[in-house]
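Asks: whatever this is, show me its structure:
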Amino acid sequence: MGCALSGLGVEPAKEVPDGLGSAAKNRSSWKAEEEGSKATKPRTLSEAQKLLIQDSWRSLHQDITRVGIIMFIRLFETHPECKDAFFLFREIEDLQDLKMSKQLQAHGLRVMSFIEKSVARLTQEDKLEQLATDLGRSHYKYSAPPKYYQYVGVQFIGAVKPFLKDRWTLEVEEAWEGLFAYITTLMKKGYQEAERGCGMNKSTDPEKTETSSIGSIQNSV
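Replies: This next block holds a predicted model:
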């Protein structure tokens, strides 16, 4: 089977360790979050990092459709188990066919739109926090667990490097790693809040509790 990325002029994705890219400090902190039980207040970005992200995003904006496709193809190449969270194209085995999937293109654009909104809110921390937390809550509804979130940041960075070429520097990479670490922590927080809220609703709903009890009794008869 031919590589799905060859027609896009980008090298196939390589397996990446847990964490984001080459910045050791961010990678270590991300791994600690992955192994921890609860998300904490994320570390904010410096003003210089925000400017680097905004500037690089302006350079990427015209290519966001291609970046979205490449990002997800890379994601499914390196972590095929992630396809389980996408019922629309989980059955598509051939990555070349997946690259042509309208559903994949649409989802890639939705992710790019979220990143664009995040970049626009870099100077409005309360709004960015709300945006990312709400996204985590919605992912609970879609049964997309937090263990997958960090991989998207890894593959986004891998996808955009060829587009920025010599404009991609270690400082730019660390800035984007910091943003994805920030977003991922808040998404995990939102997911956990939704999970706890769902658990509380189930335990406090008398009708559901009674129905569950009746079902247990019937099954035991």
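Asks: C-alpha from now on. contacts and neighbour counts both.
Replies: Will do.
Asks: please identify the helix or strand for Ile69.
Replies: Counting by DSSP states H and E, the element that carries Ile69 is helix 64-78.
Asks: flag every buried residue along that helix.
Replies: 64-65, 67-78 (16 or more other Cα atoms under 10 Å).
Asks: ditto for stretch 24-44
Replies: By neighbour count, and taking 16+ other Cα under 10 Å as the criterion, the buried residues in stretch 24-44 are 26-27, 30, 33-34, 39, 42.
Asks: what is the end-to-end distance of it?
Replies: The first and last residues of stretch 24-44 sit 17 Å apart, counting by Cα to Cα, to the nearest Å.
Asks: rewinding a little: closest to Ala144 among the buried residues of stretch 24-44?
Replies: When the buried residues of stretch 24-44 are ranked by distance to Ala144 (Cα to Cα), Glu34 comes first, at 15.0 Å.
Asks: please give me the structure for this one as well, since I'd like to look at both together:
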Amino acid sequence: MERKQGEVDHLERPSPLTDKERVMIQDSWAKVYQNCEEAGVAILVRLFVNFPSSKLYFSQFKHIEDTEELEHSSQLRKHAQRVMNALNTLVENIDDSEKVASVLKLVGKAHALKHKVDPVYFKILSGVILEVLGEEYPEVVTPEVGAAWTKLLATVCSGIKAVYEEVGWTQQSTSSG
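Replies: The predicted structure follows:
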């Protein structure tokens, strides 16, 4: 069992970011973060439109079907700001693994214990973030920069998944995901 667990960890744990990748992420993020609110809202609206089940975790706006109404929801805007601030903290501290781990622990514990969000949504959200950044900032998020972001977000998902396991998260559905 132990060896199998190690093999799974090895497959799911992304390789560390190179210095070049860290610089590319920080440079591209600086441009994205200038439009922090718009980018955050675009990411969450895309998430909720493409993955409606993700809205069920938000009592304040889970009933809103209209995309424009979602975009103007003050609760959605507040959550978008929190998501962007968390990403900003990760990017700003990309060289400080302890700070990154503490942010992931905070986010992971809150989403596992308080909000009971299935961890699969972090993978889904990562894909949406990559999609929106690539579309909204094509001159900044080139394929090479996108690859660095993919690696960073895989690291985030891996870290959050570890926090979920640490707090004893049990799958709420019957899927074996």
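Asks: mind putting the buried residues of helix 64-78 of structure 1 into a markdown table with distance to Glu177 of structure 1?
Replies: What follows is those, written out as a markdown table (distance: Cα to Cα, whole Å):
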| residue | distance to Glu177 of structure 1 |
| --- | --- |
| Ile64 | 18 |
| Thr65 | 21 |
| Val67 | 17 |
| Gly68 | 17 |
| Ile69 | 20 |
| Ile70 | 18 |
| Met71 | 15 |
| Phe72 | 17 |
| Ile73 | 20 |
| Arg74 | 17 |
| Leu75 | 16 |
| Phe76 | 20 |
| Glu77 | 21 |
| Thr78 | 18 |
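Asks: quick check, nearest of those residues to Pro162 of structure 1?
Replies: Using Cα to Cα, the shortest approach to Pro162 of structure 1 within the buried residues of helix 64-78 of structure 1 belongs to Val67, at 10.0 Å.
Asks: quick revisit: so where is the helix holding Ile69 of structure 1 in structure 2?
Replies: Mapping helix 64-78 of structure 1 onto structure 2 (TM-score structural alignment) gives residues 36-50.
Asks: once the two are aligned, what's the mean deviation for the matching stretch against structure 1?
Replies: Between stretch 36-50 of structure 2 and the aligned residues of structure 1, the post-superposition mean distance stands at 0.7 Å (mean Cα distance after the TM-score superposition for structure 1).
Asks: distance between that stretch and the chain's centre?
Replies: Taking the mean C-alpha point of stretch 36-50 of structure 2 and that of its whole chain, the gap between them comes to 12 Å (Cα atoms, centre = their mean, to the nearest Å).
Asks: same deal with stretch 161-168 of structure 2?
Replies: On Cα atoms, centre = their mean, the centre of stretch 161-168 of structure 2 falls 16 Å from the chain's centre.
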